[in-house]
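Enquirer: build me a model:
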Amino acid sequence: MYIPEHFNVTDKEEILAFIKANAFGQLISLVEGKLFSSHIPFFLSDDNQSLICHIAKRNPQWENIEDQEALVTFQGPHDYVSPSWYSSSGVPTWNYQSVHIYGRPQLITETEQLSTIVNELTGIYESSLEKPWEPEYKESMLNAIIGIKIKITDIQCKYKLSQNRSANDRLQVIEEHKKRGSSKLSSATKNAL
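Expert: Modelled structure (predicted):
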């Protein structure tokens, strides 16, 4: 990913928090010589050194994934920025937050480990519900999925939040994002001031 210096984020705790808050990502690898992307939820291993997910066995992406480097992308809030919002000249652009993770995938096929993956993901996403669903499924259902553990080899993080503009322009962008309903992006831009 192209990252100009003023948009580069290197704080590891900030990046890990972003991944956890935006954990529905894209797993990208080659399938039969073409780029292939699966949109799926991930979670970080306890030591924050790997990403963990699962895909359907019918999804061909798992078949040769261990033989290559994979890319996982996570997208945060994003929205258009009009040059009419600036006090000085500018061009149309887009503000956003994104993390790219490169790594070496390893397949997980053991039933107990697959159950742990499903239970972990369920726990993460059910925890915010008033009456969380408790995992209750036939063990045979686990035979329909493949777990993937991606050992992280490189992390790139970019927050393009008008940091290259004057303080006045940035404040105007924050206000315009609020008006457009992009409250999370507005807050992220304000935090980057």
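
Enquirer: please make it C-alpha for all contacts and neighbour counts, starting now.
Expert: OK.

Enquirer: for residue 54, give me its contacts.
Expert: Applying CA atoms under 8 Å, 6 or more residues apart in numbering to residue 54 gives the contacts 40, 117, 118, 145, 146, 147, 148.

Enquirer: please redo it, this time with the cut-off set to 10 Å
Expert: Listed by CA atoms under 10 Å, 6 or more residues apart in numbering, the contact partners of residue 54 are 40-42, 62, 107-109, 114, 117-118, 121, 145-149.

Enquirer: wait, isn't residue 160 in contact with residue 97?
Expert: Yes - the criterion here is CA atoms under 10 Å, and residue 160 meets it with residue 97 at 6.2 Å.

Enquirer: buried subset of the contacts of residue 54 as a ChimeraX selection?
Expert: To isolate in ChimeraX the members of the contacts of residue 54 that are buried, counting by 16 or more other CA atoms under 10 Å, one can use:
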select :41,42,62,107,108,114,117,118,121,145,146,147,148,149
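
Enquirer: could you measure from residue 73 over to residue 95?
Expert: 16 Å (CA to CA, to the nearest Å).

Enquirer: do the same with residue 43
Expert: 25 Å.

Enquirer: alongside the first, I'd like the structure of this one:
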Amino acid sequence: MANNTPIIIIPATTSYHLSQIHTLFLTYTSSLNLDLSYQSLNTELSTLPGAYAPPSGRLFLAVSRTGDAIGCVGLRKLPSDDQGTCCDSRPKVAEMKRLYAVPAARGTGVGRCLAEAAIQGARDAGYETVKLDTLGTMHGAMALYRSLGFVECGRYYDTPVDGTRFFELDLRKSSGSRCQ
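Expert: Model (predicted):
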């Protein structure tokens, strides 16, 4: 895929889009060679859009000019942010999940554009913070997150995967998108 190929980011709202997201999520998680059962991955895949459904969630799909699905990302309310309503002083927190670009699309900016779409989706949904986790071996992903303003933070859930790194972005302090 050439670097001059337009990147089109769309909300995944139709059953066709969701089937493409399902395929990309499965391709991505399979490529990790990790047991993600602790994340209830099978349930997540079988119930899409599930927690990624509006109004609190979002799914975005990157497509090529020819309509091929080349990447995806999900945004959902952070599961541990379900306590209380009026009396809970914690900011509304979203979690960015499953940012993935097919190998042929890497290096084209598709990951950045997907991440920026998720960040804007979080703003639109009224979130104040976006958190995410990544493997410590994913140096390119960590560089992308840092370039978007994410900073490393403490562990926000228990994971059996050694080397998991946690990041957060304060939406009240971050700027806008470069992909629009």
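
Enquirer: got a TM-score for the two of them?
Expert: Between these two chains, after superposing, the TM-score reads 0.26 (TM-score structural alignment, normalised by the length of the second structure); 82 aligned residues with a CA RMSD of 5.2 Å.

Enquirer: residue 73 and residue 95 of the first structure - which one has more neighbours?
Expert: Taking neighbours as other CA atoms under 10 Å, residue 73 of the first structure and residue 95 compare with residue 73 leading, 22 against 19.

Enquirer: could you verify that the more buried one is part of a helix?
Expert: No - applying DSSP: H, G, I helix; E, B strand; the rest coil, one finds residue 73 of the first structure to be strand, outside a helix.

Enquirer: could you count how many residues lie near the spatially closest residue to it that is not a sequence neighbour?
Expert: Excluding the flanking residues, the one nearest residue 73 of the first structure by CA to CA, 6 or more residues apart in numbering is residue 100, at 4.6 Å. Residue 100 of the first structure has 18 neighbouring residues, counting by other CA under 10 Å.

Enquirer: host element of residue 100 of the first structure?
Expert: Taking DSSP states H and E as the definition, residue 100 of the first structure sits inside strand 93-108.

Enquirer: what of residue 35 of the first structure?
Expert: In this structure, residue 35 of the first structure is located in strand 34-41 according to DSSP H and E.

Enquirer: and that strand, what does it pack onto?
Expert: If contacts are counted by 3 or more CA pairs under 10 Å, 6 or more residues apart in numbering; DSSP states H and E, strand 34-41 of the first structure sits against strand 24-31, strand 50-56, strand 70-81.

Enquirer: how close does residue 29 of the second structure sit to residue 41 of the second structure?
Expert: Residue 29 of the second structure sits 9 Å away from residue 41 of the second structure, going by CA to CA.

Enquirer: residue 167 of the second structure too?
Expert: 21 Å.

Enquirer: more neighbours, these two?
Expert: residue 167 (21 against 15).

Enquirer: can I assume that one is in contact with residue 144?
Expert: No - taking contacts as CA under 10 Å, residue 167 of the second structure lies outside contact range of residue 144: 11.4 Å.

Enquirer: so which bits of the helix ranked longest in the first structure are buried?
Expert: Criterion DSSP state H: the longest helix present in the first structure is helix 111-126. By neighbour count on 16+ other CA under 10 Å, the buried set for helix 111-126 of the first structure is 111, 114, 115, 117, 118, 120, 121.

Enquirer: so which helix or strand takes in residue 96 of the second structure?
Expert: Here residue 96 of the second structure, judged by DSSP H and E, is contained in strand 93-101.

Enquirer: counting contacts, what elements does that strand pack onto?
Expert: On a contact count with 3+ CA pairs under 10 Å, 6+ apart, strand 93-101 of the second structure meets helix 15-31, strand 58-63, strand 69-77, helix 110-124, strand 129-135, strand 164-170.

Enquirer: give me the buried positions along the helix or strand just after the first one.
Expert: Yep, that's helix 15-31 of the second structure we're talking about. Downstream of helix 15-31 of the second structure, the next assigned helix or strand under DSSP H and E is helix 41-46. Across helix 41-46 of the second structure, burial judged by 16+ other CA under 10 Å covers residue 45.

Enquirer: nice, that's everything, thank you.
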